[in-house]
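1. how would this look folded up:
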Amino acid sequence: MTPRHQRDLTRRTMMFALGGAAVSIPAAAAVAPYALADQPGLQNTAAAGPLPVTVVNSSGSFDNASVHLYVVGNVDGRQVRLTPEGTVVPVAASDNGADGFTDYAIPLVGSGETKLSLPYMSGRIYVSLGQKLKFKAVTDGNGAAALQYPAGWVASDPNYGVLHDCAEFTYNAAGMFCNTTMVDMFSVPLAIRLTGEKDQTTGTLRPGGRAAAFAAVKQVAEFAPLVVDDTRIIAPGHGLDAGLFAQDYFAPYIDEVWSTYTGKDLTVTTNAGTFTGRVRGDQFTFSGPASVSFAKPTTRDVLFCDGNLAAPNDGTTGPVAAVLGAGFNRSTLLSVPAQPATDPAAFYQGALTNHYAKAIHAATEDGKAYGFAFDDVADFASYIQDPTPKSFTLTLTPL
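-> Model prediction:
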């Protein structure tokens, strides 16, 4: 699979961050480039009709009656949700009940596997355990209906106390493109399987992986406040915004990168070619297929892969920004002067690194996870795709 940092960066656009979605999610979430959208090079393939979906509850802690499923997203710029019958229905403010929230939950069957049918759409599959999620339908600035999505990293969010998580997908005529995500938080372990041209699975945790991830994050003093009881681990970017994580955590590493590459070159190879960069003044300037440059990022820029590390969809600056973002989070920019680093043994070494992403990757069977927005660089994200999908399975694995 081609690493996503070498693909069209329109895929980094949040799948439902359009119209009302921009106001329906906290600002910090709206900038997270989850990137599931159009797929270049696959326009001549054709996925055939609704996709069979199977939901398997192997949580071991909650029976099917205690698991609530939601499929929400967008079609042609309009926010929608999936009904239990497999119909896509537009979101409407009138869907709010007496408590002010919608009830879009799709119940699982009494026991065994639940079968659904997924039409073309992009979005998220949420699961909540024990309690239903509170989605609120609102009207955006353009007068269109939009949903306020759960923000489990925000203490004031009505879903903060609910055990929940999600997977992301885009299903269209070009195929099925899907991933599990820990970009915002990690709570419920989910595995996805996609069959079609190939039979692929990702997201599966090692036995005891969830507990091991929680314990590993707790052991690092700077990251320990991100662990919320046994409910979730908040990603450090959101932790920073909430005052739970130091705003200057990566500053010493960033300064050392800037100092080191004042005197020698850093190379970054993308589909566009190889870029060679040095720090000149306050800019990290690269030459090669195009001239691109970056001002010194902040810790927040590194964690969100945004700000001075934002990745525009231009085929040059964007891919270089993605590689730099991954290098900062994985702490490989000093040890590997030819990026992207591809040996996972070199990732997350030393005390100053993204210990959250490190713990999440260590917990998975295939070593892949979405611990930060550019975790797809060198193909280390829990992402799979197929141009002719036959079935998709979402499994809640043991907590």
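
2. from now on I want contacts and neighbour counts done on CA atoms only, so please keep to that.
-> Fine.

3. and the strands in the stretch 1-150 of the chain, which stretches?
-> 51-57, 67-75, 78-82, 88-90, 106-107, 114-118, 121-129, 136-139, 145-148 (DSSP state E, counting those that start in this stretch).

4. check which residues of the fourth one are buried.
-> Along strand 88-90, these residues count as buried under the neighbour rule (16 or more other Cα atoms under 10 Å): V88, P90.

5. those strands in the stretch 151-300 of the chain, which residues are they?
-> Using DSSP E, counting those that start in this stretch, the strands of the stretch 151-300 of the chain run over residues 163-172, 175-180, 185-186, 190-195, 199-202, 227-228, 232-234, 266-270, 273-280, 283-287, 292-295.

6. which one of those strands lies nearest to G141?
-> strand 163-172 (25.5 Å; Cα to Cα).

7. list the contacts of that closest one.
-> Here strand 163-172 makes contact (Cα atoms under 8 Å, 6 or more residues apart in numbering) with 15, 36-37, 47, 119-131, 133, 176-181, 186-190, 231-232.

8. among these, name the buried ones.
-> Here, 16+ other Cα under 10 Å leaves 15, 36-37, 47, 119-130, 133, 176-181, 186-190, 231-232 buried among the contacts of strand 163-172.

9. I'd guessed F374 sits against G325; true?
-> Yes: with contact defined as Cα atoms under 8 Å, F374 counts as touching G325 (6.4 Å).

10. for those two, indicate the residue with more neighbours.
-> Using other Cα atoms under 10 Å as the criterion, F374 and G325 rank with F374 on top: 33 against 29.

11. one more, please, to line up against the first structure:
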Amino acid sequence: MLNRRSFLGGVSAAALAVPALGSLPAHAALRRAAPTLPLTIVNSTGNFDNASISVYVVGTNLDTGEQSRVTPDGQLVPVSPSDNGSDGFADYSIPLQGSGDTQLTLPSMSGRIYFALGDKLKFKVVTDGEGKPALQYPAGWVSSDPNYRVLHDTVEFTFKADGMYCNTTMVDMFSVPLAINLQGSQDQTTGTVPAGGRDRILAGVTENAGFEQLRQEDLRVIAPGHGLDLGAFAGDYYDSYIDEVWSKYQSTQLRIGLDDGRTFTGQVSGDNFTFDGGVQAIARPSTRDVLFCDGALAAPNDGVTGPVAAILGAAFNRSTLLDAAEQPGTDPAAFYKNQVTNHYSKVMHANTEDGKAYGFAFDDVANFASYIQDNAPTSIKVTLTPW
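-> So this is what the prediction gives:
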């Protein structure tokens, strides 16, 4: 399965190793060659009319590597500093139709579909270190960001010759409930938050000790990693749990199994978790490493250390390492039981219809992410669901 960290490349964080996609039957290969995909936007918020909502499709041209945006007529166009207006920002908004559903065309690319409610998002085209145009994305959780006061959220996708790969994401923040329906060889839907779920999420996260400052008024609730960087979440939150894990596995072996049948056995020695099978030693992580699934838990795209680090990162976030010496856990009833856990992610999963969410970067471990894919896609629909 392609996951959000690998298929977004420069738009997202570091890449994570994933199994290769299997071969497709001949009829699927024919269908997957289509360069465009019908995209339907459905406004079911009940709070905002179509005229109050803007759509933005931005990302990377997979053929040229250029950072690009999609025009209202479905063309993939490279971004340019000349796109910045007199206010210094580029208006890449695509308006919804006056009423009913909006029909758009999605070209082959990798990126994000943003939705802004009540106001427009402010993107800015800058020049990167190689002198190429680059797009500054919204960091709405940062008070100094020009998009801080704008209600907005996003879905992530890669659409290319071999299929469509997409997810709803709460890895950075949650603000606007979004659901994806993907049609093709299957009819799949994920990310649906039931009516009233937005309020339950914003309230539920902040009911947990230490998570109180993650809500930014009625705008959004932010991931604890970003809260940590903003001084709104304790930098040592996971430290006691990490210490217990390190103590347990000094005398106990941890067994990690991959989907392809490979297994790796590890044990703590000093400051490192060492595994057999050619896995690089994994250093004792910090709280920030756990929340971002980065640093000591970064997953190189090597097919060995990467999957092991991802599973270990997921087990820390779900707080299952003290309860089970075999990972990954596959029973969601056993997740988030420790007092020290990722309550943000727990609340996200509790408020989706299928129980799936992208509450942290490795939430796709054991297939608990709000992620779907189809190797012969015929259409995609994104619904802004009722609040």
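
12. dump the strands of the stretch 1-150 of the first structure to a markdown table, plus distance to A246 of the first structure.
-> Below are these laid out as a markdown table (distance: least, Cα to Cα, whole Å):
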| stretch | distance to A246 of the first structure |
| --- | --- |
| strand 51-57 | 37 |
| strand 67-75 | 33 |
| strand 78-82 | 36 |
| strand 88-90 | 41 |
| strand 106-107 | 39 |
| strand 114-118 | 42 |
| strand 121-129 | 30 |
| strand 136-139 | 32 |
| strand 145-148 | 28 |
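
13. so what's the aligned residue in the first structure for I256 of the second structure up against?
-> With TM-score structural alignment as the criterion, I256 of the second structure lines up with V268 in the first structure. Listed by Cα under 8 Å, 6+ apart, the contact partners of V268 of the first structure are T274, F275, T276, V320, V323, A338, Q339, P340.

14. which non-adjacent residue is nearest the third one?
-> With Cα to Cα, 6 or more residues apart in numbering as the criterion, T276 of the first structure has its nearest non-adjacent residue at 4.5 Å, and that residue is T267.

15. span of stretch 291-299 of the second structure from start to end?
-> Stretch 291-299 of the second structure has an end-to-end distance of 14 Å (Cα to Cα, to the nearest Å).

16. just tell me the aligned range of that stretch in the first structure.
-> Counting by TM-score structural alignment, stretch 291-299 of the second structure corresponds to residues 303-311.

17. for the second structure, longest helix please?
-> In the second structure, taking DSSP state H as the definition, the longest helix is helix 305-318.

18. that helix vs the first structure, average distance?
-> Compared with the first structure after fitting, helix 305-318 of the second structure has a mean deviation of 0.3 Å; criterion: mean Cα distance after the TM-score superposition for the first structure.

19. on contacts alone, who are the packing partners of that helix?
-> Contacts defined by 3 or more Cα pairs under 8 Å, 6 or more residues apart in numbering; DSSP states H and E place helix 305-318 of the second structure against helix 287-292, strand 326-327.

20. contacts for the first one, please.
-> Right, helix 287-292 of the second structure. Against helix 287-292 of the second structure from outside (Cα under 8 Å, 6+ apart): 224-225, 228, 235-239, 294-297, 313, 316-317, 342, 360-361.

21. state the distance from the alignment partner in the first structure of E207 of the second structure to D366 of the first structure.
-> Residue pairing (TM-score structural alignment): E207 of the second structure is matched to Q219 of the first structure. For Q219 of the first structure, the distance to D366 of the first structure equals 23 Å [Cα to Cα].

22. one more: L394 of the first structure?
-> 17 Å.

23. just want to know which of those two has more residues nearby.
-> The neighbour count for L394 of the first structure versus D366, taken as other Cα under 10 Å, is higher for L394 (22 against 17).

24. using the three-state scheme, assign that one.
-> The three-state label given to L394 of the first structure by DSSP: H, G, I helix; E, B strand; the rest coil is strand.

25. does it really touch S59, like I thought?
-> No: the criterion here is Cα under 8 Å, and L394 of the first structure misses it with S59 at 11.8 Å.

26. nearest to T274 of the second structure, out of the helices and strands packed on helix 305-318 of the second structure?
-> strand 326-327 (15.2 Å).

27. counting neighbours, what do you get for G10 of the second structure?
-> 15.

28. Q267 of the second structure too?
-> Residues near Q267 of the second structure, counting by other Cα under 10 Å: 20.

29. distance of it relative to R318 of the second structure?
-> Applying Cα to Cα to Q267 of the second structure and R318 of the second structure gives a distance of 20 Å.

30. cool, V171 of the second structure as well?
-> 14 Å.

31. then T330 of the second structure?
-> Taking Cα to Cα, one finds T330 of the second structure at 11 Å from R318 of the second structure.

32. let's check: the centremost residue of the second structure is which one?
-> T169 (3.8 Å; Cα atoms, centre = their mean).

33. what's near enough to touch the nearest residue to that residue once chain neighbours are set aside?
-> Nearest non-adjacent residue to T169 of the second structure, counting by Cα to Cα, 6+ apart: Y358, 5.0 Å away. Residues in contact with Y358 of the second structure (Cα under 8 Å, 6+ apart) are N167, T168, T169, M170, V171, S345, M348, D364, F368, A369, S370.

34. the fourth one reaches F360, doesn't it?
-> Yes: M170 of the second structure is in contact with F360 according to Cα under 8 Å; the separation is 7.3 Å.
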